[in-house]
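1. need a structure here:
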Amino acid sequence: MKTIGLLGVHHVAIICSDYEHSKHFYTEILKLPIIHEQYRKERDSYKLDLALPDGSQIELFSFVNAPTRPSYPEAQGLRHLAFKVANITEAKQYLEQQGVDVEDIRVDEITGKQFTFFADPDDLPLELYQI
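-> Predicted structure coming up:
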């Protein structure tokens, strides 16, 4: 019997309210390298492709007058984006040194793994999850 054959996540798309601020956050604070950046004149929109070490990507978009997220984090749709890290304590300390507010580290009661949350410039919930 054939299966769909999913191999992993290729990319996650994020629409931001302030493109330059979000670009700085993802490239300068999270240190994600730029794959490609394009201004799409017909949409008055930027699209920025960012690389993660495992080959997956984040697409950062700007759209004029995009609606805001209705609530945090329990709105329908994507609840949060989780990044794998090898050392959650060091990752948390690094983000805090960059001026990012990070929640206390917790332990997942099912897996026993450590995790914590922080937010991007648009208050999108982001997670660090220690592998």
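2. for the rest of this, base every contact and every neighbour count on C-alpha atoms.
-> Will do.
3. give me the buried positions along stretch 29-41.
-> 29, 32, 34 (16 or more other Cα atoms under 10 Å).
4. which residues touch it?
-> Outside of stretch 29-41, the residues within contact range by Cα atoms under 8 Å, 6 or more residues apart in numbering are 26-27, 45-52, 95, 98.
5. quick one, strands of this protein?
-> 11-16, 34-40, 45-51, 57-62, 81-85, 106-107, 114-119, 125-130 (DSSP state E).
6. let's see this one next, to set against the first:
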Amino acid sequence: MIKNIHHTAIICSDYKKSKHFYTEVLNLEIIKETYRAERKSYKLDLALNGNYIIELFSFENTPRRISRPEACGLRHLAFSVENIESAVEELQAKAIPTEPIRIDPITGKRFTFFSDPDDLPLELYEI
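-> As a prediction, this is how the structure comes out:
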């Protein structure tokens, strides 16, 4: 039945700032940008390595969502990286703070967290 995850939808509070973050900081590729005048809303389709992964939406007057501490709901979005130190250095060079690198006690893999402009938790997971 289910084949894989198609995309993750994110609603942002500041479209220009979030578009810059996801395309310039994380280097995701723009597939299509659509402005829906009737909703006063942007929809930005983003890809990573040619794979469609994120729909970034803007809406007026969106309520804040609690993301920490461990609120019920979608916990975070994780990106795999080959070298976590290099990925952390690249983010920090772009003024994006990261948490200290940790080791997953179950898998033994290294990971860290950082946030998008709306403080949504994002993870780097070393493969």
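7. TM-score for these two?
-> With the length set by TM-score structural alignment, normalised by the length of structure 2, the two chains reach a TM-score of 0.96; 127 aligned residues with a Cα RMSD of 1.1 Å.
8. quick one on the thing from earlier: export the strands of structure 1 to JSON lines and tack on distance to residue 69 of structure 1?
-> Listed next are those as JSON lines, based on distance: least, Cα to Cα, whole Å:
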{"stretch": "strand 11-16", "distance to residue 69 of structure 1": "10"}
{"stretch": "strand 34-40", "distance to residue 69 of structure 1": "24"}
{"stretch": "strand 45-51", "distance to residue 69 of structure 1": "19"}
{"stretch": "strand 57-62", "distance to residue 69 of structure 1": "14"}
{"stretch": "strand 81-85", "distance to residue 69 of structure 1": "15"}
{"stretch": "strand 106-107", "distance to residue 69 of structure 1": "25"}
{"stretch": "strand 114-119", "distance to residue 69 of structure 1": "13"}
{"stretch": "strand 125-130", "distance to residue 69 of structure 1": "11"}
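9. of all those strands, which one is nearest residue 68 of structure 1?
-> strand 11-16 (9.3 Å; Cα to Cα).
10. what's the counterpart of residue 38 of structure 1 in structure 2?
-> Using TM-score structural alignment as the criterion, residue 38 of structure 1 maps onto residue 34 of structure 2.
11. returning to that earlier point: compare the strands of structure 1 and give me the one nearest residue 71 of structure 1.
-> strand 125-130 (10.9 Å).
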